[in-house]
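K.L.:
what shape does this take:
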Amino acid sequence: MTAACVFAAAIVLLMLLLQGCNNAVPGKQDTGKQKEQKEQKESVQQENTGPKPVGGDVQSSEVFYEIFVRSFYDSDGDGIGDLQGVIQKLDYLNDGDPSTTDDLGISGIWLMPIQPSPSYHGYDVTDYYEINPEYGTLDDFKELTAEAHKRGISIIMDLVVNHTSTEHPWFLDALASEESPYRDWYVWANAADEDGHDLSETSATGGKAWHNRGGSHYLGVFWEGMPDLNFDQPEVRQEMIKAGRFWLEAGADGFRLDAAKHIYDDLQSTGGKPEITDMNVAWWQEFRAGLEEGGHNPYLVGEIWDNSPVVIAPYLNKAFDSGFNFSLGEQLLAAAKSGSSSSAVTTLSRILGLYADSSGGAFIDAPFLTNHDLNRVMSVLEGDVNKAKMAASLLLTMPGRPFIYYGEEIGMSGSKPDEHIREPMVWYEDPSGGEGQPTWQSRMYNEGGSVSVEAQMNDEDSLFAHYRKLIHLRAADAVLRTGTIDSYSSPDSRVMTYVRELDADKRLVLNNLSADEIVIELDPAEEWGELAFSSVDGASLKDGKLKLPAYSTMVLK
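P.N.:
The predicted structure is shown next:
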């Protein structure tokens, strides 16, 4: 998409948002004029172009689960989670049997970086073709993908192509000599500023852009340990496509692509310029095409960390299937925390229309509440389990492919710095842990007890049970998985309502975000006659009156 198209899309989006505050009648579908409604529904319908579930008859919830391998499950007793540990816990995530309901029910896993790295987090890679030896071997990875596929679980992995580690052999060779064949794989300046670089420039992420090593200055947008690769070099592009194909051939189903907008968006002085976006998108289109030329159909989700849909939309044009929806997560958490409905759905339906226009309908939204870079849900919600349940309800009834961060389903807490939002998964009630419990890091927030898998697995009132219930509902209902979403005006601000629709099959979703029981009178002309789902006991639908218990989610047909 050209910069001009982006600007035009922005104008269209702004006009739609301004039209969104129409005079809605309580209990009526709040979609504006009939022409707008028709256009919106046509544009918002999403085409799932990613990899299909590979487990035969296993139902797909379209829910992905983010795993920090180091913190998940330790198979060999060294205190560090590993790939064999993930294999051992696959049945916890999805046992592959649609007739059982004990498992969480996810249908995809996102593995945070698993390649060799000098850092605990792995986002500075030293070898694009190997597994971090603390996590296992390439054979372990192949076994993991095979076992996951048997259960209908797709595996995507972090692929960090924007930068390497300073300990990567390429960088060490480039640093050693200006004649190195890898010298131009990175971006350099010198103290004499002969290349026109301002060595005091601020990077796009707010830190120093240029770093001195032995008199040579190299670009590192994130920090000095992560030198940026030079994507003006064809060899770099070819190498990254080669690495992508390697992992797809090893069994991966796709990639979460780190720092996607920083391939060329390096400096604060140039950030956000349309020509920079165009260059980024052109690279990612080339990357996708290169993978597809190798006979693959990967699912690609980009970390385009921006709250502006106008920035994200171009990347969905033959580059990514999805871009993480950062702004939606903030809005859903805010609604759950405040106990009051918001305009999130009205805004979302129009944003999805913009994405559909940019992608030709071939996109999948990627909603989430939090991830490894953000404070955990339970900390944001100040430890309120009921509000955490409602945040989960909102997420899991949104369109697209929801992503859950490991431990959110049991209410793990954690606030910055990063190490404290990446603490080990809590498997046992006993604070001392047990078999498989990672111990690589001391825990500040999560000491076991009720915040553990062991305590919640068999407790039908637990947060885990709530997540499981909503995920299995999603797996069983195609309307909730792939249908459109439209706002629906609720007569009570404490109830967040919206309509999901697929091929004229509709669901009315109502979320009571408050601690009060609420009774809503529905419009009889709309014929919502069946209470198809309730997250708690005590709900009822009789003579057009719907009783919603406190902190509850209802789905009507």
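K.L.:
please count neighbours and contacts with C-alpha atoms only from this point.
P.N.:
Fine.
K.L.:
do I have it right that Phe464 meets Glu409?
P.N.:
Yes. Between Phe464 and Glu409 there is a contact under C-alpha atoms under 8 Å: 4.9 Å.
K.L.:
now the helices for the stretch 401-550 of the chain?
P.N.:
453-456, 463-476, 478-482 (DSSP state H, counting those that start in this stretch).
K.L.:
let's see this one next, to set against the first:
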Amino acid sequence: MRFKPLLLSLLSFSALAELDHVQPSSWWIGMQHKDVQIMLHGNDIGDDKVRVSYPGVALIDVQHTDNNNYLFVTLRISDDAKPGKVGITLDSDTAWVDLLEREPGSAQRQGFNNSDVIYLITPDRFANGDSTNDEVADLKEGKNREHVGGRHGGDIQGIIDHLDYLDDMGYTQLWLMPVLENDQASYSYHGYSTTDYYRIDPRYGSNGLYRQLSDQLAKRNMGLIKDVILNHIGSEHWWMKDMPASDWINHGGKFVGTNHRRETMHDPHAAPGEAAGFKDGWFVPSMPDLNQRNPLLATYLIQNSIWWIETAKLSGIRLDTYSYPDSAFLSEYTRRVMQEYPNFSMVGEEWSTNPAIVSYWQRGTKRHDGYQSALSSLMDFPLQDAVVKGLTAPETWSSGISSIYQTLANDFVYGNANDLVVFPDNHDMSRIFSQLNEDIALTKMALAFYATTRGTPQYFYGTEILMKNPGTDDHGVIRSDFPGGWPDDKVNGFNGKGLTAEQAGMQAWLRQLLNWRKTSAAVTSGELVHYIPYDGTYVYFRVADKQRVMVVLNKGQARTVPMSYFHAMLGDAKQGKDVMLGSDVALSGDLALDAKSVRIIEF
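P.N.:
So this is what the prediction gives:
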């Protein structure tokens, strides 16, 4: 009987000794920033003594919080260190961190740029390449393809299976909506409620499969852009069951909604507290709002992005809800990422149609308050709004196609407007075909414009086959399944089976346009010069040293335009070629334009 208390004591000690989380569990030798912060989470470890003994690795700091289940250990990694397993020894357990060698050229990786065309995919809705992961035992929500807000079974393997199709279409970068674990009870397919920052959701695949996707893209000279959420997590994140610190979540972990008024960040007349109401408020009760003013959390988020860039060999990051996190944190986040990867690309989502609001966050912009940013790009929401209005509103002095011209004329407010990402639609708004009232001619005009204007174009999956959302703005409908991504689909957008003539025609047309775009230095690296629109017709040129491209958007009736008016841009050129028709075009006399048409002329 006397041994039972001893046995119980040993069992209790074993429970105390187990570490639940070590994040990150790996890091690299030769990083520009030599320190790495390791989050340790386990029962009552906060008072443990910490020891590290590994050549070239020094213990720099140990941070405690008001939760005794956490320790934050900072290691300094010398360039002379060798790969191996670094043990962080506590009184009750040892945490192991893999020390890795970087791949050659990792720091000089090239981000996306104007030579690229980005394809945005909702992974759950693109293709189901592995039906065995549709249901995962330790995750709450399973497959329910009949429910527009449910999980449909698309995954990373499905994307890999169709890379040849995407390559053939002319896309060069894939932006996937978030693929990290989202273990929410419902509505988890969209990915914006992270429950583990270091784990690919098993219903999509694994960390290794995500890396395979990146490797397969690289073989095709394509890149991978990761969707990153710095502002909030999912309510089922493991942090919410054992908060790392009492100030980890804004408003003490209790829901207080954001006012969504990003103008308060810049408004010289804003009342006290209005800006905090924007920054610190939550989107919805299921998305706890992170407090990046906590320096331990700030470092965790910065390191997580760097870890994924290095692990998955990313070519870019898309930053969700960009302006909502703490502004000082965003400055440091962009500085640290660009310090490690000077040629990398990051694009922020600042959903405003006001160029002054959007431009504030871009590097190189002259700001009213001296704010520092290293963010290379933003999504050009002002231009997206202008194109839809320009193609659908009546032609007057102040409306119609001149909206496009007027918006581009505001490019002087940006640090570099050429670095913006331009797009006809995305996952949070009606599809462009629906926004343009299912008018195929206007849709072609819009898609051609985005392929030939300044910036890096992004298209949403299925745009090439005229996917639409008639009569509803439900996101589940907007993000409908790509036809052919499931074995029992009767229509297949990948091989053309069952597509209508209009769908097949648009697909072939966009394929031709995007593959031509790859060959055009004027479009991918040239300057934009445009003329004041007249009577529903807008003309602009893309100009490089040895090549020029003339684009004419004609929103109205059939007409002709005198080429002599554009002599300053045409110069002595006598003849060009219509890119889409393949026919020769005389650069003198009058140019004939069909009603609601676009012409792209290379010379």
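K.L.:
post the TM-score for the overlay when you can.
P.N.:
The TM-score (TM-score structural alignment, normalised by the length of structure 1) is 0.71; 437 aligned residues with a C-alpha RMSD of 3.2 Å.
K.L.:
circling back: right, and the helices of the stretch 401-550 of structure 1 - which one's nearest Gly295 of structure 1?
P.N.:
Ranking those by proximity to Gly295 of structure 1 (C-alpha to C-alpha) places helix 478-482 first, at 26.3 Å.
K.L.:
how far apart are that closest one and its match in structure 2?
P.N.:
When structure 2 is superposed, helix 478-482 of structure 1 averages 1.4 Å from its matched positions, counting by mean C-alpha distance after the TM-score superposition for structure 1.
K.L.:
which part of structure 2 lines up with that helix?
P.N.:
The alignment of helix 478-482 of structure 1 onto structure 2 (TM-score structural alignment) spans residues 521-525.
K.L.:
returning to what we had before: can you list the helices of the stretch 401-550 of structure 1 in TSV and add distance to Val345 of structure 1 and mean neighbour count?
P.N.:
Below are the helices of the stretch 401-550 of structure 1 laid out as TSV (distance: least, C-alpha to C-alpha, whole Å; neighbours: other C-alpha atoms under 10 Å):
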stretch	distance to Val345 of structure 1	mean neighbour count
helix 453-456	31	19
helix 463-476	18	22
helix 478-482	14	22
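K.L.:
looking at those helices, which is nearest to Pro169 of structure 1?
P.N.:
When these are ranked by proximity to Pro169 of structure 1 (C-alpha to C-alpha), helix 453-456 comes first, at 41.4 Å.
K.L.:
now that closest one, how far from the centre of its chain.
P.N.:
Relative to the centre of its chain, helix 453-456 of structure 1 is centred 25 Å away, using C-alpha atoms, centre = their mean, to the nearest Å.
K.L.:
where do the strands sit along the stretch 151-300 of structure 2?
P.N.:
173-176, 180-181, 196-200, 223-228 (DSSP state E, counting those that start in this stretch).
K.L.:
any chance of those strands in JSON lines, plus mean neighbour count and distance to Leu591 of structure 2?
P.N.:
Converted to JSON lines, the strands of the stretch 151-300 of structure 2 look like this (neighbours: other C-alpha atoms under 10 Å; distance: least, C-alpha to C-alpha, whole Å):
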{"stretch": "strand 173-176", "mean neighbour count": "24", "distance to Leu591 of structure 2": "35"}
{"stretch": "strand 180-181", "mean neighbour count": "26", "distance to Leu591 of structure 2": "52"}
{"stretch": "strand 196-200", "mean neighbour count": "18", "distance to Leu591 of structure 2": "54"}
{"stretch": "strand 223-228", "mean neighbour count": "25", "distance to Leu591 of structure 2": "39"}
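K.L.:
tabulate those strands (CSV), appending distance to Ile159 of structure 2.
P.N.:
Below are the strands of the stretch 151-300 of structure 2 laid out as CSV (distance: least, C-alpha to C-alpha, whole Å):
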stretch, distance to Ile159 of structure 2
strand 173-176, 10
strand 180-181, 16
strand 196-200, 15
strand 223-228, 12
